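A.B. asks: coords below, sequence missing:
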């Protein structure tokens, strides 16, 4: 917890130093934020269910970290989000393999923790690093002598703290990753006409359609001629009388 607060403070200082402002954090909100509630719900189910079945707590805790890691991965357009996703996934993996977060009592002593995990083990939450620990290097084996609250942290905790600081500092300035900037530019760029390649066929052009012709008036009924034929719109000829 102390490491995360230190990372937030470092991100704020770096963001203001680069001309950023906190109000810019709302210009590009993260996507799928409901996953945070899903992760908290999974952890709450683990805590409540551990009264009936104790191994449920580490399983649901690992699921909580995996869900938060997936949420960070979906928002990888932010600088540092990939580090956050990697750190959360590493913490979830080591918890799932060991039935709790492995903590080194020696690292806690070097950090100045008064009560180590060897003296007070929280069942289902943490375990002591020993010879049976799987992937012990992913556990809390790094001492951090932060004055308010000294503690031992894991490599995943360090990755999360570094990613959070980077994401906060760059979000305050409105910067994006290179891939996100390219996608945003492609979405706003007007569509260009296809150009003809040298020696290639010309692009097809749409042919103009002719306007519909107005209806023609029907001819009037014809009159019978001397030969018995009908002539449209003409009067019959009158024979001339010669003297």
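C.D. replies: Structure received. From a predicted model like this one, the values you see are computed outputs, not experimental measurements.

A.B. asks: For the rest of this, base every contact and every neighbour count on C-alpha atoms.
C.D. replies: Will do.

A.B. asks: ok now do residue 32, which residues does it touch?
C.D. replies: By CA atoms under 8 Å, 6 or more residues apart in numbering, residue 32 lies in contact with 71, 74.

A.B. asks: hang on, it is in a strand, isn't it?
C.D. replies: No. Residue 32 is assigned coil when assessed by DSSP: H, G, I helix; E, B strand; the rest coil, not a strand.

A.B. asks: what about the closest residue to residue 85 other than its chain neighbours, is that helix, strand or coil?
C.D. replies: Computed as CA to CA, 6 or more residues apart in numbering, the closest residue to residue 85 that is not its neighbour in sequence is residue 69, at 4.1 Å. Classification of residue 69 by three-state DSSP places it in helix.

A.B. asks: tell me what the host helix or strand of residue 63 is packed against?
C.D. replies: Residue 63 belongs to helix 56-74 when assigned by DSSP states H and E. Counting contacts by 3 or more CA pairs under 8 Å, 6 or more residues apart in numbering; DSSP states H and E, helix 56-74 packs against helix 34-49, helix 81-98.

A.B. asks: next up, a second structure to put side by side with the first:
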């Protein structure tokens, strides 16, 4: 018996997600605006596909990141995590407003404080990544099969 896959709804939404970043680069738009629009598109695409297993983790991650940005006007980045990730060269840049979205701040539970080699992530980022990883691996709900 052939395995049936859940149907991806509105795949064009996922294709649009890099658009705010691309337009922002060419039109010199504020990073906070382009990042917010990107998260909005990811959230809308995830909501449209909430029937897929793992998508609720993606939605949770997007909401956690949005909450961090809403509470702080940007994404706080822990300076110690930057050091542990080998990114100490960005400390001065972020201390001086950086990209207008990320900024240096002591560890905040929803901010970027989880160091990986060459990267600092937030709990929301991890939830998004885990959800995207699990979505194709988990069995679909029976009513959502093609």
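C.D. replies: Sure, I can see it. Note that this is a predicted model, so its numbers are computed, not measured.

A.B. asks: about what we covered before: which of the helices and strands packed on helix 56-74 of structure 1 sits closest to residue 140 of structure 1?
C.D. replies: helix 81-98 (9.4 Å; CA to CA).

A.B. asks: So what touches the closest one?
C.D. replies: Contacts for helix 81-98 of structure 1 (CA under 8 Å, 6+ apart): 58-59, 61-66, 68-73, 75-76, 100-102, 127, 133-136, 138-139, 154-164, 167.

A.B. asks: what's the mean distance for it versus structure 2?
C.D. replies: On superposition with structure 2, the mean distance recorded for helix 81-98 of structure 1 (mean CA distance after the TM-score superposition for structure 1) is 2.3 Å.

A.B. asks: Neighbours of the residue mapped onto residue 113 of structure 2 from structure 1, how many?
C.D. replies: Aligned counterpart of residue 113 of structure 2 in structure 1: residue 141 (TM-score structural alignment). Using other CA atoms under 10 Å, residue 141 of structure 1 has 21 neighbouring residues.

A.B. asks: For structure 1, which segments count as helices?
C.D. replies: 2-17, 34-49, 56-74, 81-98, 105-111, 155-173, 178-188 (DSSP state H).

A.B. asks: Once you drop chain neighbours, what's closest to the residue most central in space within structure 1?
C.D. replies: Nearest to the geometric centre of structure 1 sits residue 74, at 3.1 Å (CA atoms, centre = their mean). Spatial nearest neighbour of residue 74 of structure 1, chain neighbours left out: residue 31 (7.2 Å); criterion: CA to CA, 6+ apart.

A.B. asks: Now do the same for the one you found: its match in structure 2.
C.D. replies: Applying TM-score structural alignment, one finds that residue 31 of structure 1 aligns to residue 9 in structure 2.

A.B. asks: Residue 51 is in contact with its match, correct?
C.D. replies: No. Proximity of residue 9 of structure 2 to residue 51 does not meet the contact threshold set by CA atoms under 8 Å, at 9.3 Å.

A.B. asks: Fine, thanks again, bye for now.
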